[in-house]
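In: please find the sequence and the predicted model below.
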Amino acid sequence: MSTSALGVSPQPFGPAWRTIDEIDDGWRELRPGPRLCELRARGEAFAPRFKAQGPVRAVRTIDLLPFPYPVAFAFWQAAPTRAKYLLMRNRCQLIEFEDFSGATKVLLVNPSEADLSARAGFFEQARRELLPFVPASLLTRAPGPAALLRRLGVDPARVDYVTFDHLHVQDLRRGLAGEGGRPPLYPNAKLLVNRRELETLAAIHPLQRPWWIDGALDGVAAERVVALAGSVWLGKGLALVWTPGHTLGNHSIVFHAPDGGVYAISENGVAPECYLPAASQIRALREYARKYEAEVVLNGNTLESALSQYSSMVLEKALVDRGAGGGELPNILCSSPFVRSPLAWGLGPSHVVPGVNGGALGSSLAEGTGNG
């Protein structure tokens, strides 16, 4: 697969969406220190303007399967245990919002298919090491995101857009092209993706290879893929903010919840306290923050730019409100938060931002259903 084969290119913007140049221009500063200060200031300036537009119509958070992940990656340079693995739990969000043309749209965020993600090289290795603890049958027994949407009364055909914060371990063919003669899970949805993720898929570096699935977009029609050049304000209360570092095309899904509060969906950190390690009850995080005067702890597997990811996490903090996880913790809705498990005995998050659920579903519901 190549981006030229897909025929995708950055899309023109009509009245429905807006670029967010006042944030993206901060990345033009090449010096890491001044760039960090620049992005923090730009995020703080944009946040009140974003919030003033009002909230999205509705949000639902759906827990998916847990998966093993190396402790050394989850807490880059600040590992709190000698255990090799911990568990993280995938989760996705359904967001109904009003775009700037006045139309109601439905965005599905991070609908990972566990059995497809298991094809990534990293998971093949982890499965061999953990087979006694994580049976392979678990991946096929558990319902996928589309089935869980139907349990909420949501029709997957009503989804207008699908996006992922980044494309690590994602295979989009089942969702957008169909497989085995079956139609796609989201037959009317377009993929919103930063063009840099497509460029990575077209020419994967050896150090990236364990985390990317070859052919992840094979068979997906070009018109189903919207390649974004940077940050996009999709509508009232919803934006995709380019936050490079974890991957070059990483973006964070920033939304204003119906019941109040601005949140960011992100996998830059594996727990809200990774954004305020000095306040963590995990000693290793506090000591890391003190020793290096660090204000964030990265989730780092293929760190394509550690300095950029650090700045991206600070930008996320500047954009969101605080308090959903307690105290001054920023409202970071981790897309794959780490959870307590026997794999890392005694280790668990000291702060949790609960899944956001609010507002009345309308456009995404199947005919004849209620609000769930």
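Out: Okay, I see it.
In: all contacts plus neighbour counts: C-alpha atoms, from now on.
Out: Fine.
In: now residue 225: how far from residue 5?
Out: The span separating residue 225 from residue 5 equals 12 Å under the rule CA to CA, to the nearest Å.
In: out of these two, name the residue with the larger neighbour count.
Out: Looking at residue 225 and residue 5 with other CA atoms under 10 Å, you find the greater number of neighbours at residue 225, namely 25 against 10.
In: does the closest residue to that one other than its chain neighbours count as helix, strand or coil?
Out: Once its chain neighbours are removed from consideration, residue 225 has its nearest residue in residue 191; the separation is 4.8 Å (CA to CA, 6 or more residues apart in numbering). Assigned by DSSP: H, G, I helix; E, B strand; the rest coil, the conformation of residue 191 is strand.
In: tell me how many other residues crowd residue 191.
Out: Per other CA under 10 Å, the neighbour tally for residue 191 reads 22.
In: put this next to the first one:
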Amino acid sequence: MADLPTVGTGVDTLSDLSRSDEPPGGRLRTARAEAGAFRGEFASTGTPDSVVTCDLVTLPYPTRFGLFRASRAIAPFLSITNRMLVIRWHDSDGRPQVLLFEPSDVELGRYTPYFDNLAQRTPGVLARQMVREHGTVLGHLARLGIQPDEVDYLIFDHLHTQDLRRWVGTTAHQDDLGARPQAAFPNAKVIVQRDELAGMAELHPLQRPWYQPATYRHVPPEAFLPISGSAVLGPGVAVIKTPGHVFGNQSLVVNTSTGIWVSSENVIAAEALTPEHSRLPGIAGWARRWQQEVVLNANTIETTADQYNSVVLEKSLADRSQAARFLQFFPSSELTGAWTNPGTTPTFSHGRITHGAQSA
């Protein structure tokens, strides 16, 4: 790998498929082969000390995005629950490490153009039925006995909706916040793919509804740890590049007492990886008719073939769950049943990952 990560140990067995000269079908074949090689290599790194799941918010999301072309539900919206994973391990020198995966600032995330526009068009009484806040990032950490200055890494599968100013601070006064926020996580670095940072510097019109680029104007550059590709961060903890949903999409991979889990927002339900077992209206029939083995979360369609290939990579890495028809894929935004959204209650959901001595 020519451009090694600046954190962790680079993964040579996983290539950057978005930079391959192969046609999309060839990249798909390569993804399957490389996943097999990486599985054994990754499992041998061990397991982290603990993985804890923390619910943040349940909110509406268009059915046509979350279950791309496949759903026959009458509901125009479904519900997804955003969750944070708190992962702890010890490095080889004994130093403790804390990683937060998807630590979304829910309060500021609502100003993402798409969701801000949706909120303005939704009657308040309906919005209160569809949006449920479960807890905050800092509140969950306090409950777990973790001090903010103990957090080493912040990782997002991609930076859609994310406003990081209160987490990593800014170099100038922020008029909308009425202050220059100090970093809530003064020792944490944001691990992000270089491709996503480059894409955010000049957004394409297809990307603009989903980012808040102005909020990054005064974020200190040293808050980021840019990587190119995949890296093992600690025993049983890796970040892998899974381009498609955005150019620099990445997924979390963790090895636990039940085997390997993969987490991202590439799909919104575990059954989207095995649609033949889905009881959601239309899903199994659509997959069979169009010979699609996965159902994408496709609010963005910049590089849909790459996203499909990335999901197959994720699918090939994840172990089977106890419900053997479904895989240990944990959507960072997971489909959640709600009476307001008929036809969108998942056949199966994980709800959480629990590993180690401490549970949520």
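Out: Sure, I can see it. Keep in mind the model is a prediction, meaning the values are calculated, not measured.
In: give the contact list for the residue nearest to residue 225 of structure 1.
Out: 161-163, 224-226 (CA atoms under 8 Å, 6 or more residues apart in numbering).
In: among these, which ones are in strands?
Out: When DSSP state E defines the strands, the subset of the contacts of residue 191 of structure 1 inside them is 161-163, 225-226.
In: quick one, strands of the stretch 151-300 of structure 2?
Out: In the stretch 151-300 of structure 2, strands defined by DSSP state E, counting those that start in this stretch lie at 153-155, 189-193, 224-227, 231-234, 237-241, 250-256, 259-264, listed in chain order.
In: what about the ones you listed, which gets the closest to residue 36 of structure 2?
Out: Closest approach to residue 36 of structure 2 among those (CA to CA): strand 259-264, 12.5 Å.
In: the closest one packs against which elements?
Out: Secondary structure elements in contact with strand 259-264 of structure 2, counted by 3 or more CA pairs under 8 Å, 6 or more residues apart in numbering; DSSP states H and E, are strand 250-256, helix 304-317, strand 329-331.
In: and it, what's buried?
Out: In terms of neighbour count (16 or more other CA atoms under 10 Å), strand 259-264 of structure 2 has its buried residues at 260-264.
In: so that strand aligns onto which residues of structure 1?
Out: For strand 259-264 of structure 2, the aligned range in structure 1 is residues 261-266, judged by TM-score structural alignment.
In: what are the contacting residues of the matching stretch?
Out: When contacts are defined by CA under 8 Å, 6+ apart, stretch 261-266 of structure 1 is touched by residues 51, 165, 251-257, 316, 319-322, 331-335.
In: quick one: residue 104 of structure 1 and residue 95 touch, right?
Out: No: if you go by CA atoms under 8 Å, residue 104 of structure 1 and residue 95 don't touch, sitting 10.4 Å apart.
In: name the residue in these two with the higher neighbour count.
Out: Counted by other CA under 10 Å, residue 104 of structure 1 and residue 95 do not tie: residue 95 has more neighbours, with 26 against 18.
In: give the aligned equivalent of the more buried one in structure 2.
Out: So, by TM-score structural alignment, residue 95 of structure 1 is matched to residue 87.
In: leaving aside the residues next to it on the chain, what's closest to that match?
Out: The spatial neighbour of residue 87 of structure 2 that comes closest, neighbours along the chain excluded (CA to CA, 6+ apart), is residue 51 at 4.6 Å.
In: name the SS class of whatever residue of structure 1 lines up with the one you found, please.
Out: Using TM-score structural alignment, the equivalent of residue 51 of structure 2 in structure 1 is residue 59. Here residue 59 of structure 1 takes the strand state, with states given by three-state DSSP.
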